[in-house]
Every structure is written in C-alpha cells, then in structure tokens.
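Colleague: Got a predicted structure here, sequence first:
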Amino acid sequence: METYHVKSAPITPYVMLFVFCFTASISASCLTFFIPTMTLLATILSTTLIGISAVIVIRYICDSKYLFTLTFMHCQYHSRYGGWSTPWRNISQLGKAEISHQGWQQPLPWIGIKLNDYDDFIKNISPRLAARIIIEQRILLVMAIKHSDVDNHNIEDVLFDDEPYQSKNGNIFKGLRAMLAHRMEYNREFLGFDFFISEDTLDRPINDFIGLLRRYKAAAIRQ
C-alpha cells in the first residue's frame, strides 16, 4: 500500500478564538483613548487578551501538520512532543478502548494499541512524548482500576511505578522509560491495550480510523 499521511484534527476553533482575542485586545486598547477613567482596566484587559492570543498562535504554529504516517512497513506518530514508530507486525491488536464493570462494557473515546514486543518502542520513543503519554493517559488506568474487582492495587504505586524494568528480551530500562514500560503493562492488565490515541486528535470518526489502521496492518501481514 502507498504511504499515507493522516493530518491532525482541524484547528479551526483555535483560529476563530485567536481572531476573537485579537479583535477584543484591539478594542480594549482603543478604550484607553476614548474612556480615560477606564485606562487601567482597559490596559489590564488588553494585556490579558494579547497574552491569550499569543499562546494560541504558538499552539497553532507548533502543532504538527501530520498526525500519522502509514506505510506498508510501519505506523509512525508525530507530535510537537516528538513521536513513536512501530512495524505493523509488532502490533498484535487494535481497537476501541473499553472499561468492563459487572458484565457491562463502557466504550471510551480512545484507540487502544497492543504490541508484541516493547523493546524497540520504548527505546525509540521521544522522552517528551513518553512523559506526555504517562500524564495524559493516566485517567484511563485510574478509571479501569476503580471499576475492577481487584482491590490489592494502590493506585499511586501503579501510576508512578519507576522501578527498573527488565523486558522479555533482557533489556533493562530505567527512569522515564521504565515508568512507561510499567504503565503499558498495567494498561494491558486492566484495559487490554498498552497505550492509546485520543479521538480528539483524529481527523475522522474513531471507527473509521481504526478501520484504516487495520487495513494497513492486514496488507503488511499479507506481504
């Protein structure tokens, strides 16, 4: 299959908010000329709105043009925090994340990915992205543990497990990489997947994106 670039989710709301903030800041600045008694208030408001506008512009500039690159060999994720890449053959399962509780399945707006082997993924992932995954995806693990029937897990110990991690291949990871590896194991135990992709970042409905990934994976296996 041909290389396919998946663009990140539309950022039109950010642009609209920027235009609003910019217009509001100009309007607030004009108040200093026409309403002298409101000079201090207008200046504070103007400064605040300009600051918000600047943050949005930086976010707009820094966001990646592409979210994923799909080739016949691998799946690669891009972000302003770095990225990760894994061959299709190393992905054992793709699907929508769910939480099980008393026989009920609660779907979550996240795509789950389960790997055959952690080593290359852990070695090559951007440290900044690894930290981002640990922080942003912890809520999924918290919810899964709270809905599970297992009561012998201390949530804080699970979330911040940074003990040295030895993989099945004998590689030893420490620090942030060890924390990510442990997190992936806990995710697998309670959620069935190692890590996740938020629906909010996708350019299409979550089921369509899962279908796209599965088609590339199937094509890679056939070759």
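Modeller: Sure thing, it's come through.
Colleague: From now on I want contacts and neighbour counts done on CA atoms only, so please keep to that.
Modeller: OK.
Colleague: Can you tell me the closest non-neighbouring residue to Phe196?
Modeller: Excluding its sequence neighbours, the residue lying closest to Phe196 (Cα to Cα, 6 or more residues apart in numbering) is Gly112, at 4.5 Å.
Colleague: So which elements touch whichever strand or helix holds the one you found?
Modeller: Using DSSP states H and E, Gly112 falls within strand 104-115. For strand 104-115, the contact count by 3 or more Cα pairs under 8 Å, 6 or more residues apart in numbering; DSSP states H and E identifies strand 91-101, strand 195-198, helix 206-222 as packing neighbours.
Colleague: next, the one to line up against it:
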Amino acid sequence: MKDNEILIKPVVKRNGLTFSFLGSLGVVAGISLFLFGSEFFAPGIVCFALGAIALVLGFSKLAEPEVSLKLTNEGFTYFHRRGQVSVAWENVQRIDQPRVTQGIDTIALPYIGVKVKHMSPVLEVISLRLAAGLLTEQRPLLMTASTQEEDLSVLENQMSAEFTPFIEDNDRFKGVLAMFGHRSRLLGSHLGYHLYISTDALDRPANEFIALMNQCKHSQVA
C-alpha cells in the first residue's frame, strides 16, 4: 500500500475459489451419478444443480476486481468489473447511506450514496461500459424512487429526459453518458444522492466505511 492510499477489498470477492472448486466437484459428481444408472438420476440432478449454482457463484466472485475502492489525497476511485470512475473530494458534497420511508418505518438501502456538486467531472472520466452497466444495475433504485414519488408523472417526465443531451454549465454529453447523467440527477432529486456504491463492494459495515470516507474527505487521508 502506498503512502496516503487506502485500498478496499470487497467482501463479495471472498471464497470465490472455494465455491468454484466445490461447484466443479458437484457438477462432476452429478454427471457420474447419471452414468451409474437411472436409480441415481434424482441425486445426480441435485448434485449437478447445486454444483452448477456454486460454480456460477464462484466465477462471479472471481470476476470481481481485487480492489473495489481506492481512497487517496485527491479523492476516491471506484473499481467495477465493467470499468472505473474517479471522484475528487472537492466535488463531493455528502456521503451517507440512503434511506427511504415505508409506511412508518425508515429503511436503509444497501448502498453508499455520494452526492456530488457537479456531474460533468464524473461524466468526463467514467468509462462507457461502466456507465452502461450501472444504468442496468440501478433499476432497483429507480423502482425505489418511484415508490417515494406521489406524483408519478414527475418521475416519468424525468425519465423521458434520459434520451436527450445532458447539459451542465458549458458541458454537453450525448448517448450513454447523457443517460447516466440524467439518471444520476433523477436519483439525486428523489433519493438524495447521485452515485451509489453497493455495500457488497465494502470490507466493513456501511457506517464504518462512511466514517472512513468522511474522515478522508475532511483530512485528505492524513
């Protein structure tokens, strides 16, 4: 680890090799039971199905980056299997865990929310593959936002704007970047944050990570 640099290794990455190994054994055992005769067909199906599930889960864990976040003096970088994006501390307005109301209860969402001052610096550095991937992954957040909006026509109008250029100050973005900019702005107006990091990408409880990020933001990783 370099000086003034904190690396976060995701919990979801753990046990990837174990799941892959056990999954391979399950698939092989299932195929072997098929070959032994029809009386072993049922247990063979069970072994093969469980093995396939474990194998897919193991491969998905191994596909995740070794480091999910890097905190430095300048800001933080979020690493995703589809790409990465960096955000300067000076562009961060607030970091917390987004919460929504459900009846009389307040529910914390499994994300770290980052409210930025300007989206243009983010759109300038985010990879196109990551922007496209996050648009898909954030659909549950979009559905959550819809449950918080009493007048759904407002949300529908904001969603229709995703297909238009995203303009901020003198910057203009088109295509996927425009869609991601509009989506971030929409989520910011309904859930309070523009960027969302899944808690699966963390190596500690959400409240501890939020405290760490705020400490880094205010002290610039002393």
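Modeller: Ah, there it is. What you see is a predicted model; the values in this text were computed from it and never measured.
Colleague: ok, back up a step: what number of residues are in the vicinity of the residue nearest to Phe196 of structure 1?
Modeller: Gly112 of structure 1 sits with 23 neighbouring residues when counted by other Cα atoms under 10 Å.
Colleague: Doesn't Val85 of structure 2 lie inside a helix?
Modeller: No - secondary structure of Val85 of structure 2 (DSSP: H, G, I helix; E, B strand; the rest coil): strand, not part of a helix.
Colleague: what sits against the closest residue to it other than its chain neighbours?
Modeller: Distances taken as Cα to Cα, 6+ apart place Ile126 nearest to Val85 of structure 2, at 4.6 Å, with adjacent residues excluded. Applying Cα atoms under 8 Å, 6 or more residues apart in numbering, we find Ile126 of structure 2 in contact with Gly83, Gln84, Val85, Ser86.
Colleague: which residues touch Pro165 of structure 2?
Modeller: Contacts were defined as Cα under 8 Å, 6+ apart; by that measure Pro165 of structure 2 touches Arg172, Phe173, Lys174, Gly175, Ala178, Met179.
Colleague: my read: the residue nearest to Phe196 of structure 1 touches Ile197, true?
Modeller: Yes - with contact defined as Cα atoms under 8 Å, Gly112 of structure 1 counts as touching Ile197 (6.6 Å).
Colleague: So what's the residue count around the closest residue to Ile221 of structure 1 other than its chain neighbours?
Modeller: If the residues on either side of it in the chain are set aside, Ile221 of structure 1 comes closest to Arg89, at 6.7 Å by Cα to Cα, 6+ apart. When counting by other Cα under 10 Å, one arrives at 15 neighbours for Arg89 of structure 1.
Colleague: which position in structure 1 aligns with Pro10 of structure 2?
Modeller: Aligned by TM-score structural alignment, Pro10 of structure 2 pairs with Ser8 of structure 1.
Colleague: surely its match meets Leu202?
Modeller: Yes - contact criterion Cα under 8 Å: Ser8 of structure 1 and Leu202 qualify, at 6.0 Å.
Colleague: Overlap in contacts, those two.
Modeller: Common neighbours of Ser8 of structure 1 and Leu202 (Cα under 8 Å, 6+ apart) are Leu67.
Colleague: could you pull out the helices for structure 1?
Modeller: Ranges of helices in structure 1, per DSSP state H, are 12-34, 39-62, 119-124, 127-136, 138-146, 155-159, 175-191, 206-222.
Colleague: Highest mean neighbour count across the ones you listed, which stretch is it?
Modeller: helix 175-191 (a mean of 21; mean count of other Cα atoms under 10 Å).
Colleague: Quick one: average offset of it versus structure 2, please.
Modeller: Once fitted to structure 2, helix 175-191 of structure 1 is off its aligned match by 0.8 Å on average (mean Cα distance after the TM-score superposition for structure 1).
Colleague: What span of structure 2 is that helix aligned with?
Modeller: The aligned range for helix 175-191 of structure 1 in structure 2 is 175-191, by TM-score structural alignment.
Colleague: Asn116 of structure 1 against Asn90, yeah?
Modeller: Yes - at 5.1 Å, Asn116 of structure 1 and Asn90 qualify as touching, with contact defined as Cα under 8 Å.
Colleague: who has more neighbours, those two?
Modeller: Asn90 (16 against 11).
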